[in-house]
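A.B. asks: Here is my input; please provide its structure:
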Amino acid sequence: MRQTWRWFGPKDLTSIDDITQAGAEGVVSALHHVPNGVVWTKEEIAKRHSEISTRKDGSASGLTWDVVESLPVTEDMKKQKGDWREHIANYKISMRNLADSGIETICYNFMPVLDWTRTDLRWQVAHGGSCMRFDIADFAAFDIHILKRPGAPADFTNAIADEAGRRFEAMSEDDKKQLARNVTMGLPGSTESMSLEDVQAHLNEYGAISRDQLRQHFIHFLEEVVPTAEDLGLRLCCHPDDPPFALLGLPRIMSTAEDYKYILDAVDSPANGMTFCTGSLGARPDNDLPAIVEQFAEKIHFLHLRNVKRDNDDIMGSFYEAEHLGGDTDMVAVIAAVIKEERRRKAAGRKDWQIPMRPDHGQDILDDLGRRAQPGYPTIGRMKGLAELRGVFTALEHGAFGLK
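C.D. replies: This next block holds a predicted model:
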């Protein structure tokens, strides 16, 4: 696996110098400052390549921009409303500009409204560090009592709805505002939240779109962009829903192995693949992660390796971001399955035999606690995760003791 690191650009509190010292070989980045739906120009792409390849003192970092995460699929494209046709045309131009710059892998998602959802961005764990957490009762309190979404109570069990009511009554006004900010923080590369009015406006537009209809919109998007990706030698890889179950009455279409099979079969192409995220898929107890690697092995173009610890085995349940080897996912088994696939690809002569991975998220520890970086993206916590994962790779690939 090629070890990469997500970088949000020059404003990221983790610098290019930090990334080289952490031991990463490549960088995962995006042009977050470019509005969604607008073309990524060759000039802006070249500037990001230059920023990644240069240390603070002007010397070469040795790092390359390996994966785009993400080239955003706009809400208009998902809903097929407004300027969606223009956005698809611009998407293809951006793909071509990225390919011309040497990029081969583009990660994206098809989640409605929010790219991820958590209720606590600085939840304290036993060792004194912090992490992100999704608590179903807190989320229900937001949905039912703060957002006041019509029909929200029916989406939760009576026990969860009752607990949500008790928690809401115990919250101060500041607590309510903080919960709303946390839930609406899930924008790609963002340090700001949507307003409740913005969220409700999107929900109103999605209200008439069924799960099957959103699937068809996704397939239409792929039918448009995958031929372009094939021509350019690009690999597109869709990230799973985060969390992998329905929230806010919105359809979820990339949460299980069945979801991926449906989409990958519908537009069957080497350019149409998966971002295998152990954290997102691992939040559902019915997702068998090593089995999913084996099922979709040849279509996995990018890896997010992180772990979550679930409170219980409910499909729609609470969880927190655990240490990379400390959650409910058997990370060693997952990595072993990936190594087997890489060996198969190498023997078959595939040029993409080495799958890029990044240590996804991490707990805030040590100096991270005072740095308050992008939620989920601490410097030291991710470096610890990368070191742990690197240890697993090394052991499994050891000639005398590793996989045969």
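A.B. asks: C-alpha from now on. contacts and neighbour counts both.
C.D. replies: Noted.
A.B. asks: List the buried residues in the one helix or strand residue 203 maps to.
C.D. replies: Residue 203 belongs to helix 196-206 when elements are defined using DSSP states H and E. By neighbour count with 16 or more other C-alpha atoms under 10 Å, helix 196-206 contains the buried residues 199, 200, 202, 203, 206.
A.B. asks: Output the residues you listed in CSV, with distance to residue 332 appended to each entry.
C.D. replies: Formatted as CSV, these follow (distance: C-alpha to C-alpha, whole Å):
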residue, distance to residue 332
199, 39
200, 41
202, 40
203, 39
206, 39
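A.B. asks: circling back: next SSE downstream of the helix holding residue 203?
C.D. replies: Next along from helix 196-206, by DSSP H and E: helix 211-232.
A.B. asks: Let's see this one next, to set against the first:
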Amino acid sequence: MKQTMRWFGPQDTVTLIDIKQAGATGIVTALHQIPVGEIWTIENIKERKQIIREAGLEWVVVESLPVHEEIKRASGNYLQYIENYKISLKNLADCGIKIITYNFMPILDWVRTDHNFINEDGSRALLYNQLAFTYFDVFLLKRPNAENDYSDDEKANALQFGNKLSEEEQALLFKNVLLGLPGSKINFTAEQILSLLNNYAEIDNNKLRKNLIYFLSEITPVADECGSKLAIHPDDPPFSVLGLPRIVSTEKDIKTIFEAVPSHANGLCYCTGSLGVDSKNNLEKIIDDFGDRIHFLHLRNTFHESENIFRESAHLEGDTKMEVIVEKLLLLMNKRNVSLPMRPDHGFLHAVDEKKETYPGYSLTGRLKGLSELRGLEMGIAYKLK
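C.D. replies: Below you'll find the predicted structure:
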């Protein structure tokens, strides 16, 4: 596997030197400074690529080239935004960057209710608690008709949970759920999120899936022509939040997308964390069934404390048997004669990094630990397979 780390750009407190010294050879990044929907120019791409190259690294994956909300809704100026997306794909390919990760999650890229769950050793992890989220949705945000999405018992239990929170804890929960997009330090406000949710009032899973397939039918021929690979990231978490549709959560979802647009360029970012949260997803079978469409790897692990609570675990622990997954991926890469780019995802926050300002899940030491563990696991399995 080509070992990479995510870097949020020149403003990232984790530097390229940090990443190089951690042992990674590739960089996963994006031009977060460009507003969503606008064209990534060759000049902008080359500037970022040169910064990375001067540090002795290579920009190997875009994560992500974001999809404008109007494309997801097939409304407003969505056709122009699709044309802009095509141009950005071409410009990236002209600069030699040909693996493009994106997602089709409405509004929020991912959701956790606690960004500082304290592990036994004092390190901190990301956690999702359905009771906390229900309390946020119904009693803090007060989303219109949210109460219809939960049973009476769920609402009663959520209210009991929320009544134990101080005002400061309630404010922190609100902030955690409405964290801004990756690379941004700006959170959504209640007014903003309610307005954005209203735009999706008439869009269900079928409509969103139809819009995704149309989008892919437009951009995949461009990717084919450029020799590029599109890698859609699964929904995180893989179930509806805030009443929003979810269409990349299950094996069936993935199969539907691939059958609708059968080009090899229409591929998957295989994220063991996002897919693994749903115990009904068979991560090994996904490799078996869709291995030729996997273009990028996110390796992380999660642990279910109960039916309603999951948290990020150490990379080699948790509910997913990482040794089994890595062995299947190595066999897949041998079969395809490729080295897929991989990055460790959502590392713990360790004491050494606590005073540094980093995006939740993206402190240096936690990811370095994950990278070293995954590298060692890969080397051991590769030796066994010889």
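A.B. asks: Other residues contacting the helix holding residue 203 of structure 1?
C.D. replies: 79, 113, 147, 149, 180, 184, 248, 249, 250 (C-alpha atoms under 8 Å, 6 or more residues apart in numbering).
A.B. asks: Need the max-distance pair from the residues you listed.
C.D. replies: 79 and 180 (24.4 Å; C-alpha to C-alpha).
A.B. asks: I'd like to know how many residues surround residue 70 of structure 1.
C.D. replies: By other C-alpha atoms under 10 Å, the residues close to residue 70 of structure 1 number 20.
A.B. asks: So the residue nearest the centre of structure 2 versus residue 305 of structure 2, what's the distance?
C.D. replies: Nearest residue to the geometric centre of structure 2 (C-alpha atoms, centre = their mean): residue 233, 5.7 Å. Residue 233 of structure 2 sits 25 Å away from residue 305 of structure 2, taking C-alpha to C-alpha, to the nearest Å as the criterion.
A.B. asks: So residue 79 and residue 180 of structure 1 - more neighbours on which side?
C.D. replies: Legend: neighbour count by other C-alpha under 10 Å for residue 79 of structure 1 and residue 180, higher for residue 180 (22 against 19).
A.B. asks: thought that one was touching residue 142?
C.D. replies: Yes: shown here, residue 180 of structure 1 and residue 142 form a contact pair, counting by C-alpha atoms under 8 Å, at 6.6 Å.
A.B. asks: Next, show the common contact partners of the two.
C.D. replies: With C-alpha under 8 Å, 6+ apart, residue 180 of structure 1 and residue 142 have no common neighbours.
A.B. asks: Trace residue 376 of structure 1 over to structure 2, please.
C.D. replies: Under the alignment (TM-score structural alignment), residue 376 of structure 1 maps onto residue 361 of structure 2.
A.B. asks: need the contact list for that match.
C.D. replies: By C-alpha under 8 Å, 6+ apart, the neighbours of residue 361 of structure 2 are 125, 126, 345, 346, 347, 348, 349.
A.B. asks: can you check residue 191 of structure 1 too?
C.D. replies: 185, 374.
A.B. asks: ok, the counterpart of it in structure 2 to residue 333 of structure 2 distance?
C.D. replies: Aligning on TM-score structural alignment places residue 191 of structure 1 opposite residue 185 in structure 2. From residue 185 of structure 2 over to residue 333 of structure 2 the distance is 37 Å, taken as C-alpha to C-alpha.
A.B. asks: Same check on residue 340 of structure 2?
C.D. replies: For residue 340 of structure 2, the distance to residue 333 of structure 2 - C-alpha to C-alpha - is 7 Å.
A.B. asks: could you pull out the strands for structure 1?
C.D. replies: For structure 1, the strands defined by DSSP state E occupy 2-6, 26-29, 64-69, 105-109, 120-124, 130-134, 235-239, 272-277, 300-305, 307-310, 319-322, 356-359.
A.B. asks: Superpose on structure 2 and give me the mean offset of the last one.
C.D. replies: Read it as strand 356-359 of structure 1. Average distance, strand 356-359 of structure 1 versus aligned residues of structure 2 after superposition (mean C-alpha distance after the TM-score superposition for structure 1): 0.4 Å.
A.B. asks: circling back to that earlier point, minimum distance to residue 213 of structure 1: which of the strands of structure 1 has it?
C.D. replies: Nearest to residue 213 of structure 1, of the strands of structure 1 and by C-alpha to C-alpha, is strand 105-109 at 16.5 Å.
A.B. asks: Figure out the length between the terminal residues of stretch 337-344 of structure 2.
C.D. replies: 22 Å.
A.B. asks: residues of that stretch that come out buried?
C.D. replies: Quick answer for stretch 337-344 of structure 2 (16+ other C-alpha under 10 Å): 339, 340, 341, 342, 343, 344.
A.B. asks: Hmm, the third one is touching residue 24, no?
C.D. replies: Which is residue 341 of structure 2. No: Residue 341 of structure 2 lies out of contact with residue 24 (C-alpha under 8 Å); the separation is 10.6 Å.
A.B. asks: okay, now the equivalent of residue 300 of structure 2 over in structure 1: neighbour count?
C.D. replies: Matched by TM-score structural alignment, residue 300 of structure 2 corresponds to residue 306 in structure 1. Neighbourhood size, residue 306 of structure 1 [other C-alpha under 10 Å]: 28.
A.B. asks: Just want to check the distance between the match of residue 191 of structure 1 and residue 321 of structure 2.
C.D. replies: Relative to residue 321 of structure 2, residue 185 of structure 2 is positioned 34 Å away (C-alpha to C-alpha).
A.B. asks: Tell me which residue of structure 1 matches up with residue 121 of structure 2.
C.D. replies: Aligned partner of residue 121 of structure 2 by TM-score structural alignment: residue 127.
A.B. asks: Number of residues surrounding its match?
C.D. replies: By other C-alpha under 10 Å, 7 other residues sit near residue 127 of structure 1.
A.B. asks: who's in contact with the residue nearest to residue 2 of structure 2 when sequence neighbours are not counted?
C.D. replies: Nearest residue to residue 2 of structure 2 in three dimensions, chain neighbours excluded: residue 341, at 4.4 Å (C-alpha to C-alpha, 6 or more residues apart in numbering). Residue 341 of structure 2 makes contacts with 1, 2, 3, 4, 26, 60, 61, 295, 296, 297, as judged by C-alpha under 8 Å, 6+ apart.
A.B. asks: thinking residue 316 of structure 2 is in contact with residue 326, fair?
C.D. replies: No: counting by C-alpha under 8 Å, residue 316 of structure 2 stays clear of residue 326, with 10.5 Å between them.
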